[in-house]
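1. quick one: sequence plus predicted model below, questions after.
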Amino acid sequence: MSVTFNHTIIASKDREESARFYRELLEVPEAPSWGVFTNIQLDAGVLLQFAEPPVEIQMQHYAFLVDDELFDRACARLREWGVEHWADPHQKHPGQINHNHGGRGVYFLDPAGHALELITSPYL
């Protein structure tokens, strides 16, 4: 059997708010949710499951490979929503994007404080 990524749980202060943020930004559908999880679905059946843990949330980093058109729409949404973004993970180039790895990229924080990255070309 080959290995594929199936799902991950993303700690959230408000699971509905976080799921909506990702869903609207990435233009992906809701998925059936159950128990303590609010889910969204990415390509190939991958689930992002948002939950509110009873512990302090530690920042994580999640990077999403998107096409150029979605990248443009997502960056426009970030500006429209007033979400700070940077060209680099150290937040030294605010309001900019990068042109690394033969594509474009941007860094920003989600509602729970996780570091997100959108890229148009993989790091290969």
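-> In hand now; what should we look at? Numbers count the residues shown, from 1 in each chain.
2. please make it C-alpha for all contacts and neighbour counts, starting now.
-> Will do.
3. which strands and helices sit next to the lengthiest helix in the chain?
-> Scanning the chain for the helix with the most residues, using DSSP state H, yields helix 68-81. Contacts defined by 3 or more Cα pairs under 8 Å, 6 or more residues apart in numbering; DSSP states H and E place helix 68-81 against helix 15-26.
4. helices and strands around the helix it packs on, which ones?
-> Using 3+ Cα pairs under 8 Å, 6+ apart, the elements in contact with helix 15-26 are strand 38-41, strand 47-51, helix 68-81.
5. how far out from the middle of the chain is the helix or strand just after the last one?
-> Looking back up the chat, that one is helix 68-81. Next in sequence after helix 68-81, counting helices and strands by DSSP states H and E, comes strand 85-86. Remark: strand 85-86 is offset 13 Å from the chain centroid, using Cα atoms, centre = their mean, to the nearest Å.
6. show me what secondary structure element comes after strand 85-86.
-> strand 105-109.
7. alright, now check it against this:
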Amino acid sequence: MNHTIVPSRDNRESAEFLAAVLGLRAGAEWGPFVPVELSNGVTLDFASVPPGSPLPVQHYAFLVPEEAFDGIFARMRATGTDFYADPYKKQPGEINHLHGGRGVYFLDPSGHAMEVITQPYGDAG
């Protein structure tokens, strides 16, 4: 994958939020997009939807090295970002330890469900 478009209420706000949490930087606006390049070379291009338009809420999961999780989690706590151990928000203020790693869920400014995990999910088949 090279890139994907992430619809948002405010492309700059959403791009800068995610970049800050992941320890990355939001790029310069390019047309209607504000890009965030991930460590694997994939770019998330944040695009603002017109005011009053529906915003399809999505889920984005980021697989990060175990040592990167500590920095991400520290930045979330430092900025007061609400986080959960589960996607249903029934375990606020906790992380999970699924599949032998660590994981956390949080919402971005547009309401997208973000997830950071240190181990990929096991075989679902």
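-> Now that the structure is in, tell me what you want to look at. For clarity, every value in this text was computed on a predicted model and none was experimentally measured.
8. re earlier: so which of the helices and strands packed on helix 15-26 of the first structure gets nearest residue 89 of the first structure?
-> Nearest of these to residue 89 of the first structure, taken as Cα to Cα: helix 68-81 at 15.9 Å.
9. pull out the buried positions in that closest one.
-> If you call a residue buried by 16 or more other Cα atoms under 10 Å, then helix 68-81 of the first structure has these buried ones: 70, 71, 74, 75.
10. dump the residue contacts of residue 50 of the second structure.
-> Residue 50 of the second structure makes contact with residue 9 under the criterion Cα atoms under 8 Å, 6 or more residues apart in numbering.
11. apply 10 Å and report the result again.
-> 7, 8, 9, 10 (Cα atoms under 10 Å, 6 or more residues apart in numbering).
12. please report the distance of residue 101 of the second structure from residue 53 of the second structure.
-> Distance, residue 101 of the second structure to residue 53 of the second structure, using Cα to Cα, to the nearest Å: 38 Å.
13. for those two, indicate the residue with more neighbours.
-> Using other Cα atoms under 10 Å as the criterion, residue 101 of the second structure and residue 53 rank with residue 101 on top: 15 against 9.
14. on that earlier part again, which ones among the contacts of residue 50 of the second structure map onto helices?
-> Among these, no member falls in helices (DSSP H).
15. from those residues, which two are the most distant?
-> Longest span within the contacts of residue 50 of the second structure, Cα to Cα: 7 and 10, 8.7 Å.
16. more neighbours, those two?
-> Between residue 7 of the second structure and residue 10, counting by other Cα under 10 Å, residue 7 is the more crowded of the two (22 against 17).
17. could you find the counterpart of residue 110 of the second structure in the first structure?
-> Aligned by TM-score structural alignment, residue 110 of the second structure pairs with residue 112 of the first structure.
18. that match - that's part of a strand, no?
-> No. In this structure, residue 112 of the first structure is coil, not part of a strand, as judged by DSSP: H, G, I helix; E, B strand; the rest coil.
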